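Chemist: got a sequence here, can you build the structure:
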Amino acid sequence: MDDTVYSDPIELVVQPADDGLAVRTVLQKRLGVSRRLLTRLKRTKVGLTVNGRRAFTSDRVSAGDRIALRMEAEAADDVLPQEMPLSILHEDPHLLVLDKPAGIVVHPTKGHYVNTLANGVVHHWLKHGKAHRFRPVHRLDKDTSGVIAVAKNAYVHQQLAEQMKRGRIGKRYIAYVRGAPSPADGTIDAPIDRDPAAPHLRIVTPDGYPSVTHYRTEAVYGGGRAAKVSLTLETGRTHQIRVHMRHIGCPLIADELYGGHGAGDPDWLAAAVKSAGRQALHAAELELTHPMTGERMIFASPLPDDLLRLERLLKSLDDRES
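Modeler: From the prediction side, this is the model:
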């Protein structure tokens, strides 16, 4: 008897074009299953079946056969369950998409084991009788709000990571910055790497990793003292938007690391920093192809209250100018 707990199955019907092929070939061809994942499936007792019976990756299949992958459920042993409110935009057996508030760290780190998004998500799953390892598809900084996706199994995580690598995941952000970009719309193609003098920071450097950000100015406030900018990423370097906007002379408002405020700020900026309370960056949209259904999906998060307050304050600069 097999007492192993498995995740929800991933199923595939063999097409006529794949008649006679080995299971491994069909899985790689149709689902893009990695060799590493195939190796994991070999170790399970009923992790791979054809028409309900245990199968091996070398078995041959016929058109109409139903292949099912059942991966072992993975308890997040390194994450303590902790009840917290979650804003769930989408959830199915394979994927969870959340609207993360500012001020929440995504994953536990050394010395920071609780009060993270991972703690809340693991509690949510256990509450519903599920066990999954917390696998964020991408990361958001603690003080960045907005859409974040979490894969529920290794296959979905692998597929979404491949989409990310190939530029097939779309991420759009909204930022409020000091100054106004010139030109108003453009592309920042500037390599990024760690700052040798402060390894927790990133800088633009010729020897850095390729980093590309596209931006569009949506509004300019106070005669160019501040702006609202929409940004999309071709790459996903740590702190990319924050570093790139500083690079063009428009750091994010209230960004403590990259020059969004400091001593001697004008009154309007000091008020803006106080209003935002954190770097003025929001992950507004995430677009991806669901690995199981093939459906192109777009998830959106409205601007949170703190950034709406900031926008109203910046708009008032125009009233003072008139």
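
Chemist: going by C-alpha atoms from here, please, whenever you check contacts or count neighbours.
Modeler: Fine.

Chemist: contacts only, for F299.
Modeler: 89, 97, 147, 285-287 (CA atoms under 8 Å, 6 or more residues apart in numbering).

Chemist: err, M292, not the other one
Modeler: So M292 contacts 10, 94, 156 (CA under 8 Å, 6+ apart).

Chemist: please produce a markdown table containing these, extended by neighbour count, distance to V106 and secondary structure.
Modeler: Shown next, in a markdown table, are the contacts of M292 (neighbours: other CA atoms under 10 Å; distance: CA to CA, whole Å; DSSP: H, G, I helix; E, B strand; the rest coil):
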| residue | neighbour count | distance to V106 | secondary structure |
| --- | --- | --- | --- |
| I10 | 17 | 27 | strand |
| H94 | 21 | 19 | coil |
| V156 | 21 | 19 | helix |
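
Chemist: also this sequence, please, to line up against the first:
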Amino acid sequence: MGFSLTVTEKWSGLTLEAVLRDELAFSKKTIHQWRMEKGIHINGELTPWKNTLSEGDILTFALDDPAPSYPPSQMDIDVLFQDDHLIIVNKPSQTDTHPNEPGQNNTLVNAVVHYELQSGRTGYIQPIHRLDRDTTGAILFAKHSAIKPLLDQMLEKRDIRRTYTAIVQGEVKIAKGTINQPIGKDRHHATRRRISPGGQKAVTHYKKIRYDAASNTTILSLTLDTGRTHQIRVHLSSIGHPIVGDTLYGAKKAGHSYQALHASSLSFVHPFTGELVDVDAPEPLKRRL
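Modeler: The predicted structure is shown next:
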């Protein structure tokens, strides 16, 4: 298995190596491996890498991905966007992103592997980020090993913009603000995190969408500068507005089991096509008030 890319006008006149190194940002190790293994064809032929490319040329990349990367498991999934390189799925609540213990195979990644195998692909699937078990919304997965490190780099550089929607207890008075508090482990609880002076830097931006007096809850839109475990949950609890349903961080017990946090959108420039991928995930939270 492999993948193909079409040379754009921007790449025309460049050498293959320049495109791989400067335009697509592949690592030196990856480029060297393709060169040694003669793993890239131009218009179906092995062509010297010093030759310049022309718009419309087809670059075909050979890949030797292990498959499947996780055991497949039958589960309906909500695909928000996909192409030959990546797939974005709307994660339901009460579902882990990936296995957390040996033998666990009822996670979202297992379901996406099954979906890919049913589509005739290798089943190589790797999550680029994760959501807590009770958090819903958009998650990005790599479909092959060549794009995964590029997406990982984009996530690390914050070139993948993620927006969240949360319903919190009480009325948030300030229309918008930033919570800049370091987060560390809670030594008294195995899974909980807490605000800690010695913790990792964590920055959360929020904007008030609306307040619902009947339920005494506020809907917030949030973006992150950092991606700490439980970051939004810890930060909102720290200002006295825990997320509805999040009893781990101080929310009152409610007559439902959901945690009202949703990854509502995902936006980034596709590393191969240069096109903007801007995906909105259906927001069930707004229908719960």
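
Chemist: drop the TM-score for these two in here.
Modeler: For this chain pair, the superposition-based TM-score is 0.89 by TM-score structural alignment, normalised by the length of the second structure; 286 aligned residues with a CA RMSD of 2.4 Å.

Chemist: picking that back up, and the contacts of M292 of the first structure, which is closest to S275 of the first structure?
Modeler: If you rank those by distance to S275 of the first structure using CA to CA, H94 comes first, at 38.1 Å.

Chemist: what does that closest one align to in the second structure?
Modeler: Matched by TM-score structural alignment, H94 of the first structure corresponds to H85 in the second structure.

Chemist: do the same with G146 of the first structure
Modeler: So, by TM-score structural alignment, G146 of the first structure is matched to G137.

Chemist: same deal with P108 of the first structure?
Modeler: Using TM-score structural alignment, P108 of the first structure sits opposite P99 in the second structure.

Chemist: that match: neighbour count?
Modeler: 15 (other CA atoms under 10 Å).

Chemist: count the neighbours of the closest residue to A270 of the first structure other than its chain neighbours for me.
Modeler: Excluding its sequence neighbours, the residue lying closest to A270 of the first structure (CA to CA, 6 or more residues apart in numbering) is H261, at 7.6 Å. Using other CA under 10 Å, H261 of the first structure has 21 neighbouring residues.

Chemist: before we move on, which element is H261 of the first structure in?
Modeler: Taking DSSP states H and E as the definition, one finds H261 of the first structure inside no helix or strand.

Chemist: quick one: contacts for it?
Modeler: H261 of the first structure neighbours (CA under 8 Å, 6+ apart): 253-255, 269-270, 273.

Chemist: of the residues you listed, which is the most crowded?
Modeler: I253 (29 neighbours).

Chemist: measure that residue to V212 of the first structure for me?
Modeler: Using CA to CA, to the nearest Å, we find I253 of the first structure at a distance of 21 Å from V212 of the first structure.

Chemist: just to be sure, the match of G146 of the first structure is in a strand?
Modeler: Yes. Checked against DSSP: H, G, I helix; E, B strand; the rest coil, G137 of the second structure lies within a strand.

Chemist: can you tell me the element the residue nearest to it when sequence neighbours are not counted falls in?
Modeler: Leaving out its chain neighbours, the residue that sits closest to G137 of the second structure by CA to CA, 6+ apart is A263, at 4.2 Å. A263 of the second structure belongs to strand 261-269 when assigned by DSSP H and E.

Chemist: can you tell me what part of the first structure that strand aligns to?
Modeler: So strand 261-269 of the second structure sits over residues 281-289 in the first structure, by TM-score structural alignment.

Chemist: and that stretch, how far from the second structure on average?
Modeler: Superposed on the second structure, stretch 281-289 of the first structure shows a mean distance of 0.8 Å to its aligned residues (mean CA distance after the TM-score superposition for the first structure).

Chemist: quick one: the helices in the second structure?
Modeler: Assigned by DSSP state H, the second structure shows helices spanning 16-18, 28-36, 108-118, 148-156, 231-238.

Chemist: wait, what's in contact with whichever residue in the first structure pairs up with Y70 of the second structure?
Modeler: Matched across to the first structure, Y70 of the second structure falls on V79, judged by TM-score structural alignment. By CA under 8 Å, 6+ apart, the residues touching V79 of the first structure are 108, 113, 118-119, 122.
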